[in-house]
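Novice: sharing a sequence plus its predicted fold:
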Amino acid sequence: MDRMAILQLSLLMLAIPAQYLLMKYTQVPDIQQRNSALQRLLSSAVGFKAKYLSWQTWQKWCIDMFGKVHSMRHKGSGHTGVEQPTPGQTSQGESPATEVLKFRDPKGYFGGSTEIRSPRQSNIKYRIGQVIKHKTWGYRGVIIGWDPVAKAPEKWLKEMHPADKRHWQKMPNYAVLVDTRDRHLPQRTYIPEESIEIISNTRIIHPELDDYFELYDGAQYLPRPWLQSIYPHD
């Protein structure tokens, strides 16, 4: 069966439940109840899209699948006298998650480089997993990466760093997952060190949070093994 036939069949199968739902909600006599029911239906549809059709969901699925494939390969190979990789790594020393990072931005801009940050320079003030607040804009977030100096396309640096803030390019810059309570659409930012302040007793809400961290210990987030391997001294 070709792709077009599969698509047509899928649309036909979806048409029946969609028709049923429309009939169900449009037959409600009270206008207010009908509007409320339709709003719930739309909210469910938006939730379904966010859960199953978003880039973050497919990224997480790819990471999980890579991990399962590598796990099956290791189980099938048995003990061969070769040192086994640490958790979260393949036999080549790469984790599935770092491979995804390389695919997303092969140049490693915005704190996304998979280059191991070792040794850790003494001028790096903050660490991955720390919860922060932007001093100017007030949004909260969690640090998922950093660069000793700004690493971004030249055009972006010129647009985002004003003429009187060119020194931002020479200081550590941090990749941050922004709390969706402060920015409704899931976002990442890249913040110069002097714009950051640490906050405590604050959890962050972001759909990608579990990809980077295992848990929150009450003060900061603890990184997954693959992220810790990139920042061994954080």
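Specialist: Received, thanks. Fair warning: this is a prediction, and the values are worked out from it, not measured in the lab. Numbering: from 1, shown residues only.
Novice: please count neighbours and contacts with C-alpha atoms only from this point.
Specialist: OK.
Novice: Three-state assignment for Ala219, please.
Specialist: With DSSP: H, G, I helix; E, B strand; the rest coil as the basis, Ala219 sits in coil.
Novice: pretty sure it contacts Val142?
Specialist: No. Contact between Ala219 and Val142 fails when scored by C-alpha atoms under 8 Å: they sit 11.4 Å apart.
Novice: higher neighbour count, those two?
Specialist: Neighbours were counted for Ala219 and for Val142 using other C-alpha atoms under 10 Å; Val142 has more, 29 against 14.
Novice: try this one next to it:
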Amino acid sequence: MKQRDAKFQIGQVVRHRIFPFRGVIFDVDPEFSNTEEWWNAIPSEIRPSKDQPFYHLLAENEETEYVAYVSEQNLISDESGLPLRHSQVNAFFDAEAVGQYKPKAVVQH
């Protein structure tokens, strides 16, 4: 698989192109690095290519907070300027500017 540079960066606030959720990136895989079971659970008509960066997000929608794993092709930058309410944001990041969080020097568990 051909490796590409990541379009988004750790701390950036993004939203999903199709589904109604947004989140902050806390890790990036240069290409798909999850299980085949997870991959096959995605309907084939919307299943993304594996040869692109995949992002780990502290994600939220109107109802809940969770961790999401999303392909680059399904993300867009979130320009809303709204802070995230995800309960784990403060464990990974220090301060928030519009659309960007600053990663902590050391992540506390």
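Specialist: Alright, I've got the coordinates. Everything quoted here is computed from the prediction, not taken from an experiment.
Novice: joint contacts of Ala219 and Val142 of the first structure?
Specialist: Common neighbours of Ala219 of the first structure and Val142 (criterion: C-alpha atoms under 8 Å, 6 or more residues apart in numbering): Gln130.
Novice: what separates the host helix or strand of Gln228 of the first structure from the chain centre, distance-wise?
Specialist: Taking DSSP states H and E as the criterion, Gln228 of the first structure maps to helix 225-230. For helix 225-230 of the first structure, the separation from the chain centroid amounts to 15 Å (computed by C-alpha atoms, centre = their mean, to the nearest Å).
Novice: name the helices or strands packed onto that helix?
Specialist: Contact here means 3 or more C-alpha pairs under 8 Å, 6 or more residues apart in numbering; DSSP states H and E; on that basis helix 225-230 of the first structure packs against no helix or strand.
Novice: and with 10 Å instead?
Specialist: Other elements packing on helix 225-230 of the first structure under the criterion 3 or more C-alpha pairs under 10 Å, 6 or more residues apart in numbering; DSSP states H and E are helix 96-104, strand 140-147, helix 209-212, strand 213-216.
Novice: buried residues, the first one. List them.
Specialist: Meaning helix 96-104 of the first structure. 96-98, 100-101 (16 or more other C-alpha atoms under 10 Å).
Novice: which residue numbers in the second structure does it align to?
Specialist: Helix 96-104 of the first structure lines up with nothing in the second structure when matched by TM-score structural alignment.
Novice: can you give me the strands in the first structure?
Specialist: Taking DSSP state E as the test, the strands found in the first structure are 131-134, 140-147, 173-178, 187-192, 196-198, 213-216, 221-223.
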